[in-house]
Structure formats: C-alpha cells, structure tokens
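**Q** no FASTA, just this:
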C-alpha cells in the first residue's frame, strides 16, 4: 500500500512540474521546453488577460518594428526595475519577448522585486502573431515582426520577418 501511495505521489509531482502552456507548432514547443526554465508563472496566448499591462522585454529596435498594442518597452540588456515603479505590486502584468527566454528572466526580476501578479507570455510575440493576434508599430497595425536573427526567424510562421 505504501508503495502505491509513494508511486502516486511521485507521478503527481512529475505531472505538476510539466509546463501547461501550449504553442501551435510541435517543433517550436519542443524548442521552448528545452530553452525555458519553467520556474516562473507563464501564460499561453489563448489564456491571456488582455486587460493586463504588457511589458516588452526586447530591445528598443525590436520594439520599434512592432509590438503588442499598448505594450511598454522595458528592454532586456538595460532593464531597470525603476521603469515599472508606477505600477502597483499586484497589477496584472504579462512580460514578453521574441519567444519567451528574455521575458522569463525579466519576469523573474519583477517577482524578486515583489510583483505578485506577473506572467511570462509563453512563445512570446512569435506565438502571439502565429496565433493570428495583431501587432502594431508607430504607423498602426503591422505585419512586420523583428525576429532577432535569421536562425530564430524560423519560428515565426506568419507575418513579415525583420532582422
């Protein structure tokens, strides 16, 4: 009986540690599962709270090409927690980048700074666009997405790739 109990406990623990987020492309999902730590809260595109504050953890030149509407650019290399000092610690925040790696690191910094309702956008802006969601630039709605470089551009399946 003890063996069954402990086996069930181990199985439940294993299932609980697996990422619950989804992306539409199996190869992209495999890449993300290897790339990300999965140690912080994440949300997939289908379950996004559009009323949340979106923080873009890409660099300014990437943000200028396009971004999620009303997103705030906070960057990655020069991220400063002071850039979000106007937000209360319980504000619903979704952080994104190209695929979720840089935004995962910024999400971690926000949590360490005391933010309690912050999530990483699983699959980043690539999955946002791949799912048919729109992005904008200073000129309005855009089809262009900065893909960081040619290697990463393979994961953007819709839109115009810019790198």
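**A** The structure has been received and is ready for your questions. Quick caveat: nothing in here was measured; it's all calculated off a predicted structure.
**Q** Please count neighbours and contacts with C-alpha atoms only from this point.
**A** Fine.
**Q** Can you name the element that comes right after the helix ranked longest in the chain?
**A** For the chain, the helix with the greatest residue count under DSSP state H is helix 2-17. Later in the chain than helix 2-17, the nearest helix or strand by DSSP states H and E is helix 26-35.
**Q** Give me the buried stretch members for that following helix, please.
**A** Across helix 26-35, burial judged by 16 or more other CA atoms under 10 Å covers 28, 29, 32.
**Q** Can you name the next helix or strand after the helix or strand residue 95 falls within?
**A** Assigned by DSSP H and E, residue 95 belongs to strand 93-96. From strand 93-96 onward toward the C-terminus, using DSSP H and E, the following helix or strand is helix 101-112.
**Q** Run through the neighbouring helices and strands of that following helix.
**A** In terms of contacts (3 or more CA pairs under 8 Å, 6 or more residues apart in numbering; DSSP states H and E), helix 101-112 is packed against strand 93-96, strand 118-121.
**Q** from the middle of its chain, how far away would that helix be?
**A** Relative to its parent chain, helix 101-112 has a centroid offset of 10 Å by CA atoms, centre = their mean, to the nearest Å.
**Q** now swap in stretch 109-126 and tell me
**A** Put simply, stretch 109-126 sits 7 Å off its chain's centre (CA atoms, centre = their mean).
**Q** Got another one to weigh against that:
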C-alpha cells in the first residue's frame, strides 16, 4: 500500500501535468475574435451594400468569373478579375484598405477568392452567396 506521502506526490504531479496541458492555449479565442473575416451575405444584403456605397470610391464590386461569363452580364459597375487566371498574383494591384464585394456564378469561386484576399491582407471583404445566379433570380439589374 502506498504511503500517504507517495500518494500526495503523485497527485501533485498529476495536477501539474493537467495545468500544463490545459494552460498552453491562453487567449486564442479572444485573438481569433479580433481577426478579420469574410462576411458571407445574401443577394438582398449585397444590393443594400451596393446602394449604400453607390458613390464611394472605397467600395469595389469584384466579379471573379471568366471574361466570357462576365461579358454575358454582370452587376453594374463590377470589375472582372478571373479567379482561374493569376487571381492571387493580380491582387497586389488592389488597395487593401478598400471594401470589396466579391461574387461569381454560384458563390463557390468567390468564397475561395475572398479567402485568398483575406490571406493577402485585405480586411473588408463581402462574399455574395448564390452568385450572379441568385442575383438574376432576384430580378436585379445586369450590365453587358
């Protein structure tokens, strides 16, 4: 039978290990909350964002579809930057302090593009869920 002294030593050792392993990740939840994130928004929210920023030079609508998709119709005022053609390399030409609304056909490419933008230091990024298909379904205007 172990002595009382040995039992106390083992318990102290176990408590030390528990403290070490549970105390290693201090503050990560708080730090994560302060990191910028992509804001996924609906078509209605995107339209409201566009309307609120209609005259702002600090707001950019970015269509990440191919040039042929873009030519078939796009959100009025949108710039085209093809996600499949050196998208990440082209980001250096854009101002990281501006606000960007990013969209594609269905929302998949734009989600990836928005994530790349975030990883490259852009802070204010909105991804329009559902893409241009949802925009068209909502009866909203296109430019060709």
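**A** On my side now, so go ahead. Since we're looking at a predicted model, the values are computed, not measured.
**Q** Could I get the TM-score for this pair?
**A** With the length set by TM-score structural alignment, normalised by the length of structure 2, the two chains reach a TM-score of 0.63; 99 aligned residues with a CA RMSD of 1.7 Å.
**Q** re the thing from before, Serialize the helices and strands packed on helix 101-112 of structure 1 to JSON lines and add fields for distance to residue 56 of structure 1 and mean neighbour count.
**A** Formatted as JSON lines, those follow (distance: least, CA to CA, whole Å; neighbours: other CA atoms under 10 Å):
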{"stretch": "strand 93-96", "distance to residue 56 of structure 1": "5", "mean neighbour count": "28"}
{"stretch": "strand 118-121", "distance to residue 56 of structure 1": "10", "mean neighbour count": "28"}
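**Q** Just put the ones you listed in TSV and tack on distance to residue 132 of structure 1.
**A** Listed next are these as TSV, based on distance: least, CA to CA, whole Å:
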stretch	distance to residue 132 of structure 1
strand 93-96	16
strand 118-121	15
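**Q** quick one, which of those strands is nearest to residue 146 of structure 1?
**A** Among those, the nearest to residue 146 of structure 1 by CA to CA is strand 93-96 (13.2 Å).
**Q** residue in structure 1 matching residue 80 of structure 2?
**A** For residue 80 of structure 2, the aligned residue in structure 1 is residue 73 (criterion: TM-score structural alignment).
**Q** Find the residue closest to the most centrally placed residue in structure 2 in space, skipping its chain neighbours.
**A** With distances taken as CA atoms, centre = their mean, residue 38 lies nearest the centre of structure 2, 2.3 Å away. Distances taken as CA to CA, 6 or more residues apart in numbering place residue 125 nearest to residue 38 of structure 2, at 5.3 Å, with adjacent residues excluded.
**Q** mind checking how far whichever residue in structure 1 pairs up with the one you found is from residue 26 of structure 1?
**A** Aligned by TM-score structural alignment, residue 125 of structure 2 pairs with residue 118 of structure 1. Applying CA to CA, to the nearest Å, the value for residue 118 of structure 1 to residue 26 of structure 1 is 26 Å.
**Q** With residue 90 of structure 1 instead?
**A** 34 Å.
**Q** again with residue 120 of structure 1
**A** Counting by CA to CA, the gap from residue 120 of structure 1 to residue 26 of structure 1 is 19 Å.
**Q** Name the nearest residue to residue 134 of structure 2, sequence neighbours excluded.
**A** residue 43 (6.6 Å).
**Q** corresponding residue for the one you found in structure 1?
**A** Under the alignment (TM-score structural alignment), residue 43 of structure 2 pairs with residue 45 of structure 1.
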